[in-house]
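In: everything below, folded, please.
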Amino acid sequence: MAGHSKWANIQHRKGRQDEKRGKIWTRIIREITVAARAGGGDLGTNPRLRLAVDRAKAANMPADRVKYNIDKATGSVEGITYEEIRYEGYGIGGAALIVDTMTDNKVRTVAEVRHAFSKFGGNMGTEGSVAFQFKHCGQIIFAPGTSEDKVMEVALESGAEDVIRDDEGAIEVITSVTDFEAVKNALEAAGLTPDMAEVTMRPENPIELSGDEAIRMQKLLDAIEDLDDVQGVYHNAELDTE
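Out: Predicted structure coming up:
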């Protein structure tokens, strides 16, 4: 089925992430720590940890660094205890935002997140205020030019929920969280390499922002993403800053 254009926004987001590559390892280490502490250090029985280790490999993190952080989280090495906290709020033009954090000091974190929202034109919301506008799911995206028929055949046979082609030809595969890994592995085994693959909070009703509103929204997103305790930021704004 067809969907409207998301490819430019995906590439824009990836570019922003590349600019902030120095923070990626820190965020991956926190995810490894929390995943290992919650589900144990065995990759075979801890899918969340497997995904975190996959992210570490993709970010070229050394294997000994990964092992050290798994050991630290499971008690072999003394370390810091992180708490996962989610914040919700509104950005420019009423755009919905979800901010996932991992912190060893929630008083500091909530103050920093609230300050970023207020300084750059957003508003913190209460728990549940915008989460209903997102779907927790697996998202696997292929660049324009990828065979839609092949992606659809493999994806649906391996348990995907939907396959969506946008106006620019990018193909998006939607899975349940539990089926994400199996679908991703099946696609890669078929020679289909995704441009992006992650478990995410996918917006159900995107809103388009352009001109000054898009620029202001990007400044708000940058301010939140730059906070040390922030692990992920999800929003329903499609930005046209040209």
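In: going forward, measure contacts between C-alpha atoms and count neighbours the same way
Out: OK.
In: can you tell me which residue is nearest the centre of the protein?
Out: Centroid check for the chain by Cα atoms, centre = their mean gives Thr200 as the closest residue, at 4.7 Å.
In: so how far is His235 from that residue?
Out: From Thr200 over to His235 the distance is 11 Å, taken as Cα to Cα, to the nearest Å.
In: please provide the structure for the following sequence as well, for comparison with the first:
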Amino acid sequence: MSGHSKWATIKRKKGAADARRGHLFSKLSRAIAVATREGGGDPVSNAALATAIEKARANSMPKDNIERAIQRATAAGGDGVDYEAITYEGYGPGGVAIICVALTDNRNRTASDVRHIFTKNGSELGTPGSVAWQFERKGIIL
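Out: Purely as a prediction, here's the structure:
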């Protein structure tokens, strides 16, 4: 029972915080790896990588974790997992146009998950190009 033992309380809080932090670090690591594969391992010439590194540092990700993610992506063979960014388009409630960009290692699983989320929230997944014509890509907001 939590509350009767100081260690039990600390262990419960620390475990939850560590799990959240680990999940965040793995997402940031994947983003760094994808940016590295797409534009190279030099943050000076690769704006996407520089942005991913900046975001990782803002979330207190250790420097060696950042360097390890870059090394895995630039090494021959990498970590065996090839992540790719996929864009899904659809219509939300009231006909609102939605563009969803997902980072995945399995296109089929992600398509199913995105379709489920769209359907669950009263939205509809569209075909490629069905809503993209309504948008003009200007940049990335952090």
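In: quick one on the thing from earlier: isn't the residue nearest to the centre of the first structure right up against Gln139?
Out: Yes: the pair Thr200 of the first structure and Gln139 qualifies as a contact (Cα atoms under 8 Å) at a distance of 6.8 Å.
In: follow-up on the earlier one: secondary structure element for the residue nearest to the centre of the first structure, which one?
Out: Secondary structure from DSSP states H and E places Thr200 of the first structure in strand 196-203.
In: again with Leu49 of the first structure
Out: Element membership of Leu49 of the first structure [criterion: DSSP H and E] is helix 47-58.
In: which secondary structure elements does whatever helix or strand comes next after that helix contact?
Out: Using DSSP H and E, the helix or strand that follows helix 47-58 of the first structure in sequence is helix 63-73. If you count contacts as 3 or more Cα pairs under 8 Å, 6 or more residues apart in numbering; DSSP states H and E, helix 63-73 of the first structure packs onto helix 21-39, helix 47-58.
In: Thr101 of the first structure: which of these is closest?
Out: helix 21-39 (9.4 Å; Cα to Cα).
In: does the residue at the greatest distance from the centre of the first structure count as helix, strand or coil?
Out: Most distant residue from the mean C-alpha position of the first structure: Ser76, 29.1 Å away (Cα atoms, centre = their mean). Assigned by DSSP: H, G, I helix; E, B strand; the rest coil, the conformation of Ser76 of the first structure is coil.
In: can you put the helices and strands packed on helix 63-73 of the first structure in a markdown table and add distance to Arg216 of the first structure?
Out: Converted to a markdown table, these look like this (distance: least, Cα to Cα, whole Å):
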| stretch | distance to Arg216 of the first structure |
| --- | --- |
| helix 21-39 | 23 |
| helix 47-58 | 30 |
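In: can you list those helices in a markdown table and add mean neighbour count and distance to Met217 of the first structure?
Out: Listed next are those as a markdown table, based on neighbours: other Cα atoms under 10 Å; distance: least, Cα to Cα, whole Å:
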| stretch | mean neighbour count | distance to Met217 of the first structure |
| --- | --- | --- |
| helix 21-39 | 19 | 21 |
| helix 47-58 | 18 | 27 |
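In: onto which residues of the second structure does the helix or strand hosting Gly232 of the first structure map?
Out: Element membership for Gly232 of the first structure, per DSSP H and E: strand 230-235. Alignment note (TM-score structural alignment): strand 230-235 of the first structure is unmatched in the second structure.
In: need the counterpart of Trp7 of the first structure in the second structure.
Out: Per TM-score structural alignment, there is no equivalent position to Trp7 of the first structure in the second structure.
In: look up how far Thr103 of the first structure lies from Trp7 of the first structure.
Out: 32 Å.
In: if we can go back for a sec, for the helix holding Leu49 of the first structure, name the packing helices and strands.
Out: In terms of contacts (3+ Cα pairs under 8 Å, 6+ apart), helix 47-58 of the first structure is packed against helix 21-39, helix 63-73.
In: closest to Leu97 of the first structure out of those?
Out: helix 21-39 (19.0 Å).
In: rewinding a little: Glu84 of the first structure: which of the helices and strands packed on helix 47-58 of the first structure is closest?
Out: In terms of Cα to Cα, the element of these nearest to Glu84 of the first structure is helix 21-39, at 8.3 Å.
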